[in-house]
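# Just the structure for this:
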Amino acid sequence: MPPFHELIASTTRSAIHLEMRDTYTPNEPSFLRWKETGEVAVEEFWSDWKALVRATVTRGVTIRRARIVSEPITDFIRLEYEMTGPLNVAAGEQVRWLPRRQASDLALPGNDFWVFDDKLVRFGHFAGDGTFTEHELRDEPHVIQLCATAFEAVWERAIDHSEYKPL
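Below you'll find the model as predicted:
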């Protein structure tokens, strides 16, 4: 499995990411710090990500991220919301949020995913508690189409980060 930075480095036009879980990586250091102190430590824990996104966007790649979330949001999603401006948006990502109740009639893949240049899908698999288990790469046209179509349906309904106010 190529590392993410290699996948994004080979991307020339667009990368889209759909997140659909209410919790991720419960032992993530930035999450544990935030739970303990309330501090959003973007630079301490996420400076490499921020630099990678900034470099990718600078070379002309559009990065869009959409998150489907249950409301009221979980603690983990609250941290993601608080980090989105200083991390994702500041690095150059476009981010939108869709309350889960507004996604009921959308056909969605069973797992979170990235699509790179409409050529490759990277699914992320997680355990029930949000612990990451593995990635899966797929390049079949019907899988790429399913994910791209689902993402665009979410994106069309979702609320820009600057306007979204979570419950």
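
# contacts, neighbours, all on C-alpha from now
OK.

# those helices in this structure, which residues are they?
Assigned by DSSP state H, the helices in the chain fall at 4-9, 29-37, 42-58, 75-84, 90-91, 141-157.

# was I right about Pro72 contacting Pro166?
Yes: between Pro72 and Pro166 there is a contact at 7.2 Å, judged by CA atoms under 8 Å.

# Who has more neighbours out of those two?
Shown here are Pro72 and Pro166; by other CA atoms under 10 Å, Pro166 has more neighbours (16 against 11).

# another one to check against the first:
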Amino acid sequence: MTLQVPSFDELLSSARHTALHLELRDVYAVDEEEEDVRLWRSGEWTIDSSRQALAEWMNLVESVTKRGVAVRRARIVSTPVTDYIKYEHALTPLNIEAGEEVRWLPRREALGIPLPANDFWLIDERVVRFNHFSGDGQAVEPEMSEDPAVVALCASAFAAVWDRATPHAEFQV
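Alright, predicted model coming up:
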């Protein structure tokens, strides 16, 4: 049975305890970031310009964390990091300002961790939203699962990555 994929607002608003996000890619090419990435590459970017662009996301995360939900994001990255990851690192203080906890794990340090093949959001260890991307980083149709084995794999993977990962403030790009 295929589950309908809710919006991020609906998904995060449904969380009661935890909303865990694991990112596995070194490059994303999502349309809503295109202008910010261009500005960052040209040296014209400021965190305040991104604050405005991310206002809806930040408000959503803030409303979720104010209800006591832990929102955690872990990123597995290749080193040396790509320019896109440098951009993400520069942007991450906004995630933290909104209430997320963020950690980084160099890909070499992830050896031995059973990982799902795709980025995901795990909500309350009950449902997983997989974010699928094309080879060039474009977002494609997401997928949901409540399969207990899939949920357990994602929960275990996130916990192992989180334990090994470096908090954002200590991670150098």
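
# Just give the TM-score of the two.
The TM-score (TM-score structural alignment, normalised by the length of structure 1) is 0.95; 165 aligned residues with a CA RMSD of 1.1 Å.

# what does Phe171 of structure 2 align to in structure 1?
Counting by TM-score structural alignment, Phe171 of structure 2 corresponds to Tyr164 in structure 1.

# I figured that match was touching Pro99, is that so?
No: Tyr164 of structure 1 is not in contact with Pro99 according to CA under 8 Å; the separation is 9.6 Å.

# These two: which has the busier surroundings?
Set Tyr164 of structure 1 next to Pro99 and count neighbours by other CA under 10 Å: Pro99 wins out with 20 against 14.

# Give the aligned equivalent of that one in structure 2.
When structure 2 is aligned by TM-score structural alignment, Pro99 of structure 1 is paired with Pro106.

# Please give me every residue in contact with that match.
Counting by CA atoms under 8 Å, 6 or more residues apart in numbering, Pro106 of structure 2 touches 76-79, 165.

# try it again with 10 Å
Going by CA atoms under 10 Å, 6 or more residues apart in numbering, Pro106 of structure 2 touches 75-81, 161, 164-166, 171.

# from those, which ones fall inside strands?
Cross-referencing these against strands under DSSP state E gives 75-77, 166.

# ok, Thr58 of structure 1 touching Gly92?
Yes: between Thr58 of structure 1 and Gly92 there is a contact under CA atoms under 10 Å: 8.4 Å.

# if you count what's nearby, which of these two comes out ahead?
Legend: neighbour count by other CA under 10 Å for Thr58 of structure 1 and Gly92, higher for Gly92 (20 against 12).

# And that one, how close does it get to Val53 of structure 1?
Applying CA to CA, to the nearest Å, the value for Gly92 of structure 1 to Val53 of structure 1 is 7 Å.

# I'm done for today, thanks for sticking with me.
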